[in-house]
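In: The sequence and its predicted three-dimensional model are supplied below.
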Amino acid sequence: MTGQNSLFFVGNATTVLRLGPFTLLTDPNFLHRGQWTHIGQGVVARRLKDPAIGIGELPPLDAVVLSHFHGDHFDRIAARELDRDLPILTTPHAARRLGRRGFREPVALSTWTDLDLAKGGASLTVTALPGRHAKGRLARLLPPVMGSMIEYRATPGATPLRLYVSGDTLVHDDLREIRERYPSIDVALLHLGGTKVLGVLLTMDGEQGVDLLELLRPRQVVPIHYDDYSVMKSPLSDFTAEVERRAPSVEVAYVDRGRTFTLPG
């Protein structure tokens, strides 16, 4: 986990982002292969892959960015072992749940609101973006989900490095505003997997993943969240095949668990 600006892939939607002096953790999930987690409405899922590291091997963190409160994104290990004073930037729904579990610094971000962090002359802004875990009636039964735009500036006047983290969203019309507000995105982290419960799609499959690339047009994309749980029905090969077929104008970086991807800047 070295490098000035880098992404270390732990597994599922869990990454360690190093941006200058800042270190962020996304969607902490440290359950091991074979363990089960509750993902809502009585539905459970079994983990199929081990995380690359344990929670005790994490570097010192400045904050956690949590897309939503589901057991495959914030699990019982995170609830037990993360520092209770660590800022956790998340939805208002998840912030309330975290507060009830003894976390003292949950930061509730409604859509399009943000939080700024500063160290020396460097700054980091995390903005909550629209997300939709399901469509129709099922959407009301699932927790709210947010995407995130993470903007890092090494100095006050620097052009920002922009990382988009999709969260567990499907492609929907509200995502068009992201393109309008952020015409330039350096790297997108896409939550894929084609998660299905009772036959209903809850996360992007390969086709929707490329739909989102064509909509937002980031310079690079790193697919994550695609084969860790038994409810994921669209393997990474679906996304790879769709990228080859449609050839979006984006560089795709396939990052294995335990590997580090160097970010721009």
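Out: Perfect, I can see it now.
In: only C-alpha atoms for contact and neighbour calcs from this point on.
Out: Will do.
In: count of residues packed around T262?
Out: Per other C-alpha atoms under 10 Å, the neighbour tally for T262 reads 13.
In: Test my guess that it contacts S6.
Out: Yes - look at T262 against S6 with C-alpha atoms under 8 Å: they come within range, at 4.5 Å.
In: ok, V165 touching M149?
Out: Yes - using C-alpha under 8 Å, V165 is in contact with M149, at 6.4 Å.
In: Which one's more surrounded, these two?
Out: More crowded of V165 and M149, by other C-alpha under 10 Å: V165, with 25 against 22.
In: Report the contact partners of T240.
Out: T240 is in contact with G206, counting by C-alpha atoms under 8 Å, 6 or more residues apart in numbering.
In: and it, which of the three is it?
Out: Recorded secondary structure, T240: helix (DSSP: H, G, I helix; E, B strand; the rest coil).
In: In addition, the following structure is provided for comparison:
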Amino acid sequence: MKDFDIHFKWVGAPTWVIQIDNLKIACDPVLCPINTVQDHKYFRAKRRSEPHYGGKDFEDIDFWLLTHRHEDHIDSYGVVQINPHTKVYAHKNLKSWLRLIYHRNTEYMKWGAKATFVKEDVKVTIEAIPCVHASNFLASKLAGGVNGYWLDIEKPASSLSVYVTGDTVNHSKVKRSLEGRTVDILIPNVGGGGLDRFGGPYTFTAETLMDITELINPKRILPVHHKSFSLYKEPISKLYALKDERVLKFNEGDSVSV
């Protein structure tokens, strides 16, 4: 795609690694084993499947994107996979996870803030995008803050854009931040998290995701954040049934070329 060599691996839940030429990016390390029960204060969630990662998956990461502090996005098994010398871009509510070891290399980003990462001839502009993590005001307040991330990746004569949605619904606040943009690669958190609970869904369903795709017209869609936990209620078959050729099909542990 656009003169870039791109490989994507879905580890499970919201955790993934993408290699774009010689740039390696990872997101939200939650690596607890199958059958782990997480206490989310107002409810519990059980891991349905093992995370799929090997010894080299988290080696030589150039930077991590951390969206928020919920335990189905970062846990004690996952945080230790972040090398203390690796750059981290995070929501401010992750300070309790990161401040003792990772504080020197972590940049806490507010919505709309931008940062720049440079490696050799590749420049990445990282922008924190608003997220609304529930379908009503009270539930979104209880859920707390979340960042999505928009990446503009440039090298001589070529460019590439990636939108990492984080946990969000298709709220007007999110859509306003995306107006006038188009994206090459969309990595959405789907699965209809909390679809059966107060304020749900907390993440995209197949239907609400299509509302966002109409706005930003992605060339490729790499859906994650489904199946792995009992909290994720909508099967990925709902998205596949829409027969959108931009949606790549893969399972936990799969690596795909984009």
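Out: Happy to help now that I have it. In this text the structure is predicted, and so the values were computed from the model without any measurement.
In: coming back round to it: can you list residues touching both of V165 and M149 of structure 1?
Out: Shared contacts of V165 of structure 1 and M149, defined by C-alpha under 8 Å, 6+ apart, are absent.
In: and L7 of structure 1, how many residues sit next to it?
Out: 24.
In: On the three-state scheme, it is what?
Out: strand.
In: Enumerate every residue touching it.
Out: M1, T15, V16, L17, R18, T260, F261, T262, L263.
In: In a helix, the fourth one, correct?
Out: No - counting by three-state DSSP, L17 of structure 1 is located in no helix; its state is strand.
In: residue contacts, it?
Out: With C-alpha under 8 Å, 6+ apart, L17 of structure 1 has these contacts: N5, S6, L7, F8, T23, L24, L25, T26.
In: again, only using 7 Å
Out: L17 of structure 1 makes contacts with S6, L7, F8, T23, L24, L25, as judged by C-alpha atoms under 7 Å, 6 or more residues apart in numbering.
In: for the third one, same thing?
Out: Contacts of V16 of structure 1 were listed using C-alpha under 7 Å, 6+ apart, and they are L7, F8, F9, T23, L24, L25, T26.
In: closest to D50 of structure 1 among the residues you listed?
Out: F9 (11.9 Å; C-alpha to C-alpha).
In: you'd agree the closest one is up against R259?
Out: Yes - contact criterion C-alpha atoms under 7 Å: F9 of structure 1 and R259 qualify, at 6.0 Å.
In: So for those two, which sits in the more crowded spot?
Out: F9 (25 against 13).
In: which one is the more buried one nearest to, not counting chain neighbours?
Out: T15 (4.7 Å; C-alpha to C-alpha, 6 or more residues apart in numbering).
In: Tell me the one of the contacts of L7 of structure 1 nearest Y226 of structure 1?
Out: Once C-alpha to C-alpha is applied, the member of the contacts of L7 of structure 1 that ends up nearest Y226 of structure 1 is T15, at 13.7 Å.
In: contacting residues for the closest one?
Out: By C-alpha under 7 Å, 6+ apart, T15 of structure 1 lies in contact with L7, F8, F9, L25, T26.
In: If you map the residues you listed onto structure 2, which are still there?
Out: Contacts conserved in structure 2 for the contacts of T15 of structure 1, counting by both residues aligned by TM-score structural alignment, their matches' C-alpha atoms under 7 Å: F8, F9, L25, T26.
In: how about these in a markdown table, adding distance to L66 of structure 1?
Out: Formatted as a markdown table, the kept ones among the contacts of T15 of structure 1 follow (distance: C-alpha to C-alpha, whole Å):
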| residue | distance to L66 of structure 1 |
| --- | --- |
| F8 | 16 |
| F9 | 15 |
| L25 | 8 |
| T26 | 6 |
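In: For R101 of structure 1, which non-adjacent residue is spatially closest?
Out: A79 (7.5 Å).
In: That neighbour: neighbour count?
Out: A79 of structure 1, neighbours per other C-alpha under 10 Å, totals 16.
In: so it, which of the three states?
Out: helix.
In: In the stretch 51-200 of structure 1, mark out all the helices, start to finish.
Out: Secondary structure of the stretch 51-200 of structure 1 (DSSP state H, counting those that start in this stretch): helices located at 76-81, 92-100, 176-181.
In: between those, which gets nearest to G121 of structure 1?
Out: Using C-alpha to C-alpha, the helices of the stretch 51-200 of structure 1 put helix 176-181 closest to G121 of structure 1, at 24.8 Å.
In: re earlier: what does the residue nearest to R101 of structure 1 align to in structure 2?
Out: Counting by TM-score structural alignment, A79 of structure 1 corresponds to V79 in structure 2.
In: go on, G20 of structure 1?
Out: Here G20 of structure 1 is matched to D21 in structure 2, going by TM-score structural alignment.
In: and that match, what does it touch?
Out: Going by C-alpha under 7 Å, 6+ apart, the list of residues near D21 of structure 2 reads F4, D5, I6.
In: How about the contacts made by the second one?
Out: This means D5 of structure 2. When contacts are counted by C-alpha under 7 Å, 6+ apart, D5 of structure 2 touches I20, D21.
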